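> Here is a sequence together with a model predicted from it:
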Amino acid sequence: MRLSVPAALVLLALPVHAQFWSELANPKVEVAVTHPPGLGLKIARLAFAPAPDANSRELADALTADLVQSGQVEVVDRAHLDAVLKEQELGASGYIEPATIAKLGKLLGPSALVIVNVNRSDLSHTQATKEERSTDYKTKQEVVRLRRTSITSLDFSATVQVVDLSTGRVFGAQRLEDTPSLVNSSYDGWPAYPRDADVRRLAFETAKGKVLRMLLPWSETRKLTFFDDSVFGMDRAHERLKAGDLRGALDLAETGLAQSKADKGQKPKYYPRAYYNLGIIRFAQGQYEEALPLLRSALDMQPDASIFQNALKECEDALALQDALRRVEARSAPAAEPAPRPAPETAAAPAKASPEERLKRLQELYKKGLLDKKEYEAKKAEILKEL
């Protein structure tokens, strides 16, 4: 039987259509993925350079508060840094010279210096109007209303540099650009402008988030499909997941996979799902290396399943990030101190002869004529003093 072209296209589209409904019909599981610091280096201790203006100081203060709260890095107290700068006459301007950096490195020990400069933070206020037309459902008459809008905007630009105090090398630098705005609208006269402080807060929060991702590991949540079919205990495993019992969900998923290998009387779609669900639980536990072969097995059994394709890619990405984080940890670990070298062996100093023995040798030298009487008497007097 020959199919018309439209009918053939419908049949070809059925698997994609089924996958679309699978994504909608099945629940989602949240998995956390951790990224390494953007610098590619874990910094244990840092100090903020003196800020040249109030805006830069505000951003540096906000960063300091979050870094201290994270507990992942030690921040040198600003008062201590200012005291060091003043005592050493290094200046307190926003510009830090290379010679100053070298001196700070010796005074503060192994640290990074964060230099924050807000170059531009310009507020502006604008207004706009717009006619909006609608139909009154009672009178069926057209209604025209004028919407007035007051807008507060900010043109924000900043730079951040992270410098190794021990070498003066720039670890990394980032330029932060943002143009946030807030809007108030009204159909009855002009509304008040949104507060300047609220718009500034938006820009500073965005800038702060970008800088923290340079300095610290950070996590994000991904949502992946989990199948809750009644076959092979998938629904019970999902109930355990919802209750936050990953261990219980893992046990049920492992049992379900074993059942799927023994029971070949179910619909074909359930067998790759048993592998996939177990892989997702391993993924949620952060066991990416264990999850990867399970997700690959699911995809091998159903290569056209976009759900399986997406999950496998997410797991591969998470594994790559985990490896990157390990490399960061390895690079940041302090080098092992070399074992102290044994002191070179030295010849033992000869024991000093007693005064009696020295007197005896002195007399022998005198009798042999090797010392005159004056020398003999002088040496003898020295030895007798010791007695």
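Perfect, thanks for sending it.
> all contacts plus neighbour counts: C-alpha atoms, from now on.
Noted.
> contacts for stretch 227-234?
26-27, 235-238, 252-253, 255-257, 259-260, 270, 273-274, 277 (Cα atoms under 8 Å, 6 or more residues apart in numbering).
> Narrow these to those that are buried.
Neighbour-count burial (16 or more other Cα atoms under 10 Å) applied to the contacts of stretch 227-234 gives 235-238, 252-253, 255-257, 259-260, 270, 273-274, 277.
> try it against this one:
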Amino acid sequence: MQNARIFRIILSYVLFLFILIACSSSRLSIPVTRPAEINLKGFDKIAIGEIDGRGSRQLTDELTLALFKSKRFEVLDRQHLDAILKEHSLSLSGLVDESTAVEVGKLIGTAALIFGNITEYDYSEELTHRDETNKKTKKTIRKWQRKGTSKVTATLQVVDLATGKIIAISKLEKAQSATKYSDVKRPAKVDKNALFSQCRENIVRKFMREIAPYTERVSVAFETDDKMPELQQGYNMAKIGNWDEAIISFQTAVKKYKNGQLKVDKAYYNLGLGYMYTDRFTEARQNFELAYKRKAEGKYEQAIKKLNRRIEEKRRLKEQM
């Protein structure tokens, strides 16, 4: 009796796995371009003024590199710019007031200036331990833990050099921790400089996303079903970037199964994804809504909401390009 019960449990588990595999989803990493928080269209040139505080030199260098890599702006060389301004008794040092900014703008044309300060650049470390006794040997071992945390807070401003007006102010902060463990003796020191570097990198990345469009990869789940091989075929085409063939496969699935007993909502959903990530938003909405009509699942409702956000993002991107 016990063996029969165990066999039934194993058989049920195998059948569950089979159903799960037969009706599952496959994930795909897709690049998506997002708009910046601030519209800096028209500002082809950008300069970095004074950033004060501990760690400011490293942050300035890393921000300059990020601006250059973005290929969005012509990054003005600070030393060359200072030399030009010096000839006119002007300077970017300190907090730029409106009248100074306008004078600078007359010399270098339409440009934006970034400046600010680092208000927090701190590191803290916590060393703790606990004693554990081995039940067999009765020996007590002291286990050590050393946790280090770096925290950086920076306030950055963007100024229009043509008018002296502040375009944006951002307060950015990041804390980064690392922990080391050791038995008997105390663990080695945590590399606080590496933690500070990670904090600055995060702050620069967040700030760049505020002033320039950026591309990130998003994980998207496509529906698959062994009874509808066209779904897997379409996914395979999307995986190699051939969206036209992917859409054709999903369209074939819709036509083939829409009058049958299979869950054609999956085909409509995949087709909607194909249209959404090729910026054919009207067709995407039609297919997401058809999927939702067939089966009112939360993921189809969420897909429509994501589509609405994507439409708004594309509108803002168009304004910024």
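Alright, I've got the coordinates. Keep in mind that what you see is a predicted model, and the values were worked out from it rather than measured.
> Just give the TM-score of the two.
The TM-score (TM-score structural alignment, normalised by the length of structure 2) is 0.84; 302 aligned residues with a Cα RMSD of 2.7 Å.
> Among the contacts of stretch 227-234 of structure 1, which lie within helices?
Secondary structure from DSSP state H places 235-238, 252-253, 255-257, 259-260, 270, 273-274, 277 of those in helices.
> wait, residue 158 of structure 2 sits on residue 112?
Yes - under the criterion of Cα atoms under 8 Å, residue 158 of structure 2 makes contact with residue 112 at 6.5 Å.
> Compare neighbour counts for those two and give me the winner.
Between residue 158 of structure 2 and residue 112, counting by other Cα atoms under 10 Å, residue 112 is the more crowded of the two (27 against 24).
> Now do the more buried one against residue 160 of structure 2, distance only.
5 Å (Cα to Cα, to the nearest Å).
> Equivalent analysis for residue 37 of structure 2, please.
Look at residue 37 of structure 2 and residue 160 of structure 2: by Cα to Cα, they are 16 Å apart.
> Compare the two (neighbour count), which wins?
More crowded of residue 37 of structure 2 and residue 160, by other Cα under 10 Å: residue 160, with 22 against 15.
> List the contacts of that one.
Residue 160 of structure 2 neighbours (Cα under 8 Å, 6+ apart): 101, 110, 111, 112, 113, 166, 167.
> Which position in structure 1 pairs with it?
Counting by TM-score structural alignment, residue 160 of structure 2 corresponds to residue 164 in structure 1.
> how about the strands of structure 1, start to end?
Secondary structure of structure 1 (DSSP state E): strands located at 28-35, 45-48, 74-75, 112-135, 142-164, 170-178, 181-186, 218-225.
> hey, which of those strands is tucked in deepest?
strand 45-48 (a mean of 21; mean count of other Cα atoms under 10 Å).
> Look up the closest residue to residue 250 of structure 2, ignoring the ones flanking it.
Sequence neighbours aside, residue 271 is the residue nearest to residue 250 of structure 2 in space, at 5.3 Å (criterion: Cα to Cα, 6 or more residues apart in numbering).
> How about residue 332 of structure 1?
With Cα to Cα, 6+ apart, the residue lying closest to residue 332 of structure 1 is residue 42, at 5.6 Å.
> Can you give me the neighbour number for the one you found?
Residue 42 of structure 1 has 23 nearby residues by other Cα under 10 Å.
> Same question for residue 20 of structure 2.
Count around residue 20 of structure 2 with other Cα under 10 Å applied: 12.
> what's it in contact with, if anything?
Residue 20 of structure 2 touches nothing, counting by Cα under 8 Å, 6+ apart.
> Over to residue 277 of structure 1?
Here residue 277 of structure 1 is in contact with 226, 227, 234, 253 (criterion: Cα under 8 Å, 6+ apart).
> The second one -> structure 2?
With TM-score structural alignment as the criterion, the equivalent of residue 227 of structure 1 in structure 2 is residue 223.
> Please determine how far that match is located from residue 245 of structure 2.
16 Å.
> With residue 140 of structure 2 instead?
66 Å.
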